[in-house]
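I'd like to go over a predicted model; first the sequence, then the structure.
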Amino acid sequence: MGETYFSYKDQKWCLSAQRAIYWEDEKALLIADLHCGKSAHFRREGIAVPANLVQEDLFRLQRLITQFSPSQLIIVGDMFHSTYNNDVEYFNTWRHQFPHIQVHLVNGNHDIMPTDVYVRLGIQQHDHLNIRNIHFSHDPALHAAGEAQYVMSGHVHPGVTMYGAGKQALRLPCFYFGEEYALLPAFSAFTGLYSIKPAKDEPLFVLADGEVIRMQ
């Protein structure tokens, strides 16, 4: 299935195979690690990567917005990949399709452009963001949530290594829900994966072939 509903920490989440979560009670679409501009950054350094990666990512995001009709988009860090490049202007054009949607950016380590650029793009920046009992922080290791708050984070680009017959191995992106914090998969397909090893009682959802598969 392309989506699955999951209740945790007194909230109901819709996990999408498109590497996003829809939070129905807040009409909020949650993603992490969009890394808009990363491919352009690599090309500028002379590394041959496809030129249409940001267009593909933003098209997936557009489809999610059309599907869920959120009133706000929360990006849990690394929306852009470091310094300004042409992909930022592509995002600006894309942004004009959704002027009614509030875009919240929880600053990540790559979000280093001048503040006026984010203002021009209609993006509200936050070092941390609190909504209900949920605390949004890009890096789970750096969160400053209160005891009653659950942390939603990114940064890690979580993945799980699956093993098959004949010593075959495949690493897949995942959603991880620990006792203190959750990890969202990197939204951009142009990112690496860091293998995590959750405890047996920690919910884990793997993304494969357009489906959200609960592993435990």
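All right, it came through fine.

going forward, measure contacts between C-alpha atoms and count neighbours the same way
Will do.

and residue 156, how far is that from residue 170?
18 Å (Cα to Cα, to the nearest Å).

higher neighbour count, the two?
residue 156 (20 against 10; other Cα atoms under 10 Å).

who's in contact with residue 51?
39, 40 (Cα atoms under 8 Å, 6 or more residues apart in numbering).

before we move on, what about residue 139?
Here residue 139 is in contact with 108, 153, 154, 155, 156 (Cα under 8 Å, 6+ apart).

cool, and residue 205?
With Cα under 8 Å, 6+ apart, residue 205 has these contacts: 174, 175, 176, 212, 213, 214, 215, 216.

got another, please set it beside the one above:
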Amino acid sequence: MSDFIIDIEGEKLKLLPQRAIFWEALKTLILSDLHLGKAGHFRKHGIPISRKIHLTDLQTLERLIKNHKPERVILLGDLFHSVENNEWDDFLRFLDVYDFVEFILVEGNHDILSNYPENLPMIPLLEVSPFSFSHIREESKLYNISGHIHPGVSIRGRGRQSMTMPCFYFSKDYGVLPAFGQFTGIKKIRPKKDDRVFGIADRTIVELT
């Protein structure tokens, strides 16, 4: 896999093809929109979606923790999609296994559960200079990093072929992460002239111009 280092506000952020950011200076892993439990929500309504989808996401997160050894993981909202179910129990066990890592949940619009554990504090906004972290983009004196919209871009080949891929998006004042969860949609964005967009294709980060 190939990652990419970008400089934002004088800080080096490593963009990972697993749809996350590693802020090495602070030993912090940043990701957004796991939407755990979404498969269970579909099953409840008679649509047979496998639980393995979310187990794969947790396995990916596990590999990131083992490879990068973060001291803190910031979850930028929409950790869990709906009411408690087996996928939520899977995540609680995951927290117990990695109790030596600090997990912080920045509240998202889907984060409506009532029994968040003590080792998963949930806050509306996190400020760690020079960044502010939120689920939905917030106006801030600091550079805002958020999730929520599941950004993606479409590229076209020489013929009429096209493909849409998840992406990292950075403007002058804010950045948006792709959804970490695999069972999520993509919203195509329209970057402006000076914005930077990094697509994720074939487990590789590609800067698009």
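Nice, I can see it. Just so it is clear, the model here is predicted, and its values are computed rather than measured.

hang on, the earlier thing: among the contacts of residue 139 of the first structure, which ones are buried?
Taking 16 or more other Cα atoms under 10 Å as the criterion, what is buried in the contacts of residue 139 of the first structure is 108, 153, 154, 155, 156.

map the third one onto the second structure.
So the one you mean is residue 154 of the first structure. Aligned by TM-score structural alignment, residue 154 of the first structure pairs with residue 147 of the second structure.

strands - which of the buried ones among the contacts of residue 139 of the first structure land there?
Taking DSSP state E, the ones among these that sit in strands are residue 153.

possible to save the buried ones among the contacts of residue 139 of the first structure as JSON lines with distance to residue 193 of the first structure?
Listed next are those as JSON lines, based on distance: Cα to Cα, whole Å:
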{"residue": "108", "distance to residue 193 of the first structure": "17"}
{"residue": "153", "distance to residue 193 of the first structure": "15"}
{"residue": "154", "distance to residue 193 of the first structure": "12"}
{"residue": "155", "distance to residue 193 of the first structure": "10"}
{"residue": "156", "distance to residue 193 of the first structure": "8"}
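
quick check: the residue nearest to the spatial centre of the first structure vs residue 163 of the first structure, distance?
For the first structure, the residue nearest the mean C-alpha position is residue 32 (2.0 Å; Cα atoms, centre = their mean). Separation of residue 32 of the first structure from residue 163 of the first structure (Cα to Cα) stands at 27 Å.

do residue 55 of the first structure as well
33 Å.

more neighbours, the two?
Shown here are residue 55 of the first structure and residue 163; by other Cα under 10 Å, residue 55 has more neighbours (15 against 11).

wasn't the more buried one part of a helix?
Yes: assessed with DSSP: H, G, I helix; E, B strand; the rest coil, residue 55 of the first structure lies in a helix.

counterpart of it in the second structure?
Per TM-score structural alignment, residue 55 of the first structure is aligned with residue 55.

tell me the contacts of that match?
Counted by Cα under 8 Å, 6+ apart, residue 55 of the second structure has contacts 87, 90.

for residue 71 of the second structure, same thing?
27, 28, 100, 101, 102.

what's the match for it in the first structure?
Under TM-score structural alignment, residue 71 of the second structure pairs with residue 71 in the first structure.

on that earlier part again, ok, the contacts of residue 205 of the first structure in the second structure, which still hold?
Of these, the ones still in contact in the second structure (both residues aligned by TM-score structural alignment, their matches' Cα atoms under 8 Å) are 174, 175, 176, 212, 213, 214, 215.
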